[in-house]
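# Below: sequence and its predicted model.
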Amino acid sequence: MSLRFSLMGPVRAWRDDEEIDLGPRQQRAVLAALLLNNGIRLSNDQLIGMVWDDPTPSAVMALRTYMYKIRKTLPELNLKSKDGGYTLRAELVDDCRGEPLEGLQGTYFEAHRVRLAEHRLKAREEWLERELDTLELQKHVAAHPLRERPRALLMHALFQEGRQAEALDHFHQARALLNEELGLEPGPELRRVHAQILKGDLTVPRRPEQLPSSLPDFTGRSAEIAQALRTLPNTVGITGMSGSGKTALATHIAHLAKYDYPDGQIFVRGRDVANELLRAVGVENPNGDKAALWREKARGRRFLIVVDDVQDPSQLQDLHTPGSAMILTSVRRWNGLPGVTWLTIAGLTEPEAREFFRKVLDPARIDAESDTAEVVLERVSRMPNPIRVLGGKLSGRPHWTVAMLLAQMEREERLGTSIPSDCRAVLAPMIKAEKELTDPEKHLLQCFARRDADVIDVCEAAEMAGIEAGAIEYVLESLADVHLIEPLVLGRYRLPRFVRLYFGWRIPALTS
């Protein structure tokens, strides 16, 4: 059963294909405020300030009443008060019915009405740029005569059809209208298109759309998403252990932000970043200073760039251009890169991990063994990639229980001689991480995994690894840099459960 909401018109909701009655206007306003802050906790005072411009003391009781009715109408949302506030997570769709937030009044909703309308307009213009449909462009320009970008696209489309005179006429129409309405001359894009038509050398710039699809079952990370969206267009870096979902998070953020970058989205995974950026905009086999050539090509344009799995930070030097944005992912946090806001991610929170597990496996099977499911999730430190693999494994074994899966994991851990073939996918993040470790780093993790305690200090680490204290701190910090141990206070570190599971498992094989 799916629950969907729309704010693009009246506030509406559907359970599967059946529309739900959301109650009176003020109740829908409370729901709309929660939906506009999807995944973000709102206090009672914040909600009251959003829904009522000039709240009276009775607003507190009114809010409680509306929240009660919303919970009763939409029990799937599990919308319970926690620490004096509420968090809603829901799927939003654009049903294109009319003015956003139709019927809702107040300063807060008016500001969001303008934002949502602009968001929809940009999405429409992105589609028009991809299709270059002359008739649809003409309709759009007629409806929004002062918007210069769609008029430039219409001039492109007309020129391609051999209608140069009509294309030039649109420039003169725009010039007259801008002068009359705003006292302005056409902007640089319209002037450039006009000059290129006069020279007969107008070509449509390549608009890359390279983002991988966002995962339909993406779950959680609301705080990180909100911080990233606030940070862009300044560079955002996402760092965390292998398997923590860095690429999925970067892709999800990019899809949320892409409408602010009309010149396209570029996805790079490789060492020669400048070369890949140039290829994305149509420059093959560039010579000379590729970073300088990229800056020249990107000047005046707005790209959204995702660089996945950064291995060498020097590849990113001198690539930033004003107006464009960059999202980086890396196991290591490259502190030497200027102007990067780093987000560190690890496992999901307990509610997020449980929600994600319910998305990749029949929820009824999890609910029947909820305590056992929590143990399974904890054993892999609630890391998204292992959770997905475990859910897939159980989905392929409909007669297995979660307890059977846990028993197999415990048996394989006790055997400890090798990694069973059907567990390689679960342990793939750790297998990948192990390949990058030095012998002293592996040895220290083996020693740490033997202990019952989750936390050690520098002196304990030196004693159990047989390495002098000055050298052991370097090893510990190196492991912390790749998130295999977690730094707490100065000189103390914690071993995540998933890392303990793997290196405890690997001790016989690594020491044989």
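Right, received. Where do you want to start?
# CA only for contacts and neighbour counts going forward, please
Fine.
# buried ones in stretch 55-74?
Within stretch 55-74, the residues that count as buried by 16 or more other Cα atoms under 10 Å are 59, 63, 66, 67, 70, 74.
# For the closest residue to the third one other than its chain neighbours, give me its contacts.
So that's residue 66. Spatially, and ignoring its direct neighbours in sequence, residue 66 is nearest to residue 27 (5.3 Å; Cα to Cα, 6 or more residues apart in numbering). Taking Cα atoms under 8 Å, 6 or more residues apart in numbering, we find residue 27 in contact with 66, 67, 70.
# another one to put next to it:
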Amino acid sequence: MEFRLFGELRVSDGGAPVYIGAAHKQRLTLALLLHLPGRTVDVDRLAEALWPDGLPSAPRRNVKEYAHRLRRVLGAGRIAHGPGGYRFTLQPGDTVDVESFRGLAATGDAGNIEDALALWDGAPYREFAGCEPLDADARHLTELRLDAHARWARARLEQARPDEVAKVLGPVAAEEPYREDLHALLMLALHASGRRAEALDAYRTVHAALTGDLGVEPGRRLQQAHRDVLRGEADAPSALWHLPAPLADFTGRTRELAEAENHLLDALGTGRAAIVALSGLPGVGKSATALVLAHRVAARAPAGQLHIDLHGHADPRDPLHALRYFLRRLAMEGAGIPHDLDEAAALYRELLSAAPRTIVLDNAAGAGQLAPLLPPPGCPVIVTSRRLLADLDGALRLALDPLPSEDAVALLRAVLGPARIEAEAAAAAEIIGFCDRLPLALRIAAGHGLHRRPLHEIAAALREAEDRLGHLVGDERSVGAALASGYATLGRSERALLAGLAATTWGEFPAWPAGVVLGVSPRAGARVLGSLVASSFVEPAGADELGQPRFRLHDLVRAFARPLAGPGVLDRVGEAWLALCTEADAAIESNAYTARRASGVTVPAGLSVHRESPQRWFAVESQEILGLLREAAASGRDERCWRLAWTFETFLRFNADLTELSEVAALGHAAAERSGVPEGIAQLGLIRLFESSMRDNTIAGLEDLGERALSAARAHGDPWLLAELLSVLAEAHRDRGERAEAEDHLREAHALFVAAGDATSAGSKLTMLGELAAARGADDEADVYFERGVAHLREGGAPRRLAMGLRRFGVRLRDNGHRERARAALTECLDLVGGIDEPVGELAVRVDLAVTLVQLGRAGEAAEVIAPAHELAERVTIPHFRHWLTFGDALVAGDADRAAAAVAGLRSVPPLAAVALTEIALLRGGEPGAVAAAREAIERAALPGLAARLG
């Protein structure tokens, strides 16, 4: 698809327009996502941009609805929902005109710049004027366009094409009366075209604008152009190329180079210090990027360039030695070069004031080493360092990350040729992943390929993580050696923390483990972590949806540092995570049992978000917890493994994350069995039963596991655990039609929960008994159970358990013909689950409520209720819930055939199948075969009240 953001928002597919709706807010939502492709935009920021004058009552729900509508038009793959917001992902073949403009305009090639300028089709985001994020980007794009015009004009003047420059630049300069560089170039072009009078007239025009409107005199460059025209010297100044040549196969860094070049040009135009500082890991390509940038801005300092390697990562050069080196390059005689630092710096700045040059200071150790080497204003300065250089005042700091995947592919293609990459595309992708997209690692791996070694052999050698660094060694360079040189410059605490984090983190992690790794306070740990960030060994990853700053280690850094971790660090960090998980699990379950279990744990000081927002906390930290659990299983830490599994399971079950729940259940159960501890055997047996029931809606064949878990629970003497086991076994008996046994188990569980003081769990069991009573036709008894159960749940103050009870009650009311009461109960249930971020519960109740509304003849309301469930389905892995949504969607649309196609996936859940077949029979106008199938399903599910729907 082609997305156009210049002028009005337009979308086309293969040249044909795509209608994305007329609603302004919906179109604005798409524009806000498109202008940051590949990045997650926070829902709250989207809402603030959509409603700058004040938020509506339910902004997040409205944003969700706009995103849902766009996904239906553009495809779910393009607009993804992630933690905290939405992300627009470009598909192969997609183009966004403003992104294409950025990429082309940022290059130094005049032809590319012309292609970029041809894309400009009116002011960007014109349709959305007044939206601050888009207005800010429009201002940036406008500046980029003017800078691109200036770079194009300089290139064409050097090619002796002044007529072309004058023709194009005249209208642009007229629109920008205060843009001196454009007017200077226009004057040179006019004079070189033999139009000297027009050139001088152009100067008078811009001079009048600057002095009359702004009260300032023209700057040095515009005055120099005026003098050149008066003297008849119209040739553009030529640069003296003292810099090393850029890498011939340099790829990527388009956005960073554009931002850096714009910063330098803007600073030079206003007389400020023009400094860009590039930082990043060893091997990330800082020096190569600096050289490309230096060549691109070299024309702004036509006297030439100075370049020096300051050896900041090894034996840092003394600033005086560096100054004396520069002064010799500036043609100073040895005898005349001062030996005093201050005198040498003063002479250096004096010479550069007369003839500004581009200065490249490579591999700087820190701001102290750099201070004497900084030139006067008028000289572009490009610094590289492994440290962030926070003390370098006035600099634009750009931290270089590993290359984006597409640029990494381009690098391999440039080194090895496109034919080899296309022939072994899968192996090339593996190599890129194993090299963590680090340019040095990619070049070394590609170097092996230069010897005609097949790419699949290189990928196979890199596949073993333990020996990966051993394979990333070239003739003169090595990734391990580059990392080791940087590691050697770290302080003792920094080295210990880096190694500890490598051993105890698996993805993006919060700040608190730093203090635990080092055995110091959180504040002290955060200071050392900040130092590692400044050294580029740890990368900041922004804030998560809970507001916690997050960090990450690159895979090759982790492989390098993990073997260096000290003894005991994994156990210290593991115990801290277990304590946090225990408290968060207690906050989710919110009952007497979990509160008692959490009362004895000690969590790292100052942490509370895991208790305040436990669902969101588990969602944010799930990959770290899962990594720790896998590590505990692999290293024989069995007790920690099953205890972590036990605290993690509730979140996974409530979110219906069946994939991870299955792994957690298997790892934890195996560890519990190895430990032989009755508590662990009972707890993890219960999790295995839960997991099996969610996958198949039955635990048939697991009777032995159930009995072993029951026996262990009785031996452990925990009434709550025994009651939970009885509850899940009751569901298995119910699903096999053994309702008497199910009721016996539930009554015993209810009594145990009451004895344990857990009113919410006791209330939940009463609502389950209500379902069973209704199934055997005991409506009055069922009403009593439901009313008592819901009352207990309301008193307990546990919204999740109350929502589950209300759903059971609402469905039972609906299937017995009390649809208005059912609508009220299910609406209250939806309000509850919408506030606790439980995707499976919200999906199920949205479909339940939509079915109820259809039965009430309110299909329009049903469509609004069910629409957001499609986004929730992406986070639900249990098949029958997806089929239930498919059925509900078809029912709302009145599509009997599509509804029937979903029934096969509901056979394992008799009540859902019965409801679906009943509604399908009605959609088919009472066709005898459909009615017979519905009656059979109603009998199997024991829902006699539902038969009344068929007449």
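Ah, there it is. This is a predicted model, so every value here is computed, not measured.
# Return the subset of the contacts of residue 27 of the first structure lying in helices.
Among the contacts of residue 27 of the first structure, DSSP state H puts 66, 67, 70 in helices.
# Distance to residue 130 of the first structure added to the residues you listed, as a markdown table?
Output for these, formatted as a markdown table (distance: Cα to Cα, whole Å):
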| residue | distance to residue 130 of the first structure |
| --- | --- |
| 66 | 43 |
| 67 | 43 |
| 70 | 40 |
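# Among the residues you listed, pick out the one closest to residue 448 of the first structure, please.
Set against residue 448 of the first structure, the nearest of those by Cα to Cα is residue 67 (48.6 Å).
# Break down the stretch 101-250 of the first structure into its strands, ranges please.
Ranges of strands within the stretch 101-250 of the first structure are 235-240, based on DSSP state E, counting those that start in this stretch.
# ranges for the helices of it?
Assigned by DSSP state H, counting those that start in this stretch, the helices in the stretch 101-250 of the first structure fall at 107-131, 134-143, 148-160, 164-182, 188-199, 222-231, 246-257.
# Which among those helices is found nearest to residue 478 of the first structure?
Nearest of the helices of the stretch 101-250 of the first structure to residue 478 of the first structure, taken as Cα to Cα: helix 246-257 at 19.8 Å.
# so how far is the closest one from its chain's centroid?
Distance of helix 246-257 of the first structure from the chain centroid (Cα atoms, centre = their mean, to the nearest Å) equals 3 Å.
# Point out the other helices and strands that it packs with.
Judged by 3 or more Cα pairs under 8 Å, 6 or more residues apart in numbering; DSSP states H and E, the packing partners of helix 246-257 of the first structure are helix 222-231, strand 235-240, strand 304-307, strand 325-330.
# So for residue 157 of the first structure, which of these sits nearest?
In terms of Cα to Cα, the element of those nearest to residue 157 of the first structure is strand 304-307, at 24.7 Å.
# any idea which element residue 918 of the second structure lies in?
helix 910-923 (DSSP states H and E).
# For that helix, give the aligned segment of the first structure as residue numbers.
Under the alignment (TM-score structural alignment), helix 910-923 of the second structure falls on nothing in the first structure.
# burial measure for the closest residue to residue 455 of the first structure other than its chain neighbours, as a count.
Excluding its sequence neighbours, the residue lying closest to residue 455 of the first structure (Cα to Cα, 6+ apart) is residue 494, at 4.4 Å. Residues near residue 494 of the first structure, counting by other Cα atoms under 10 Å, number 17.
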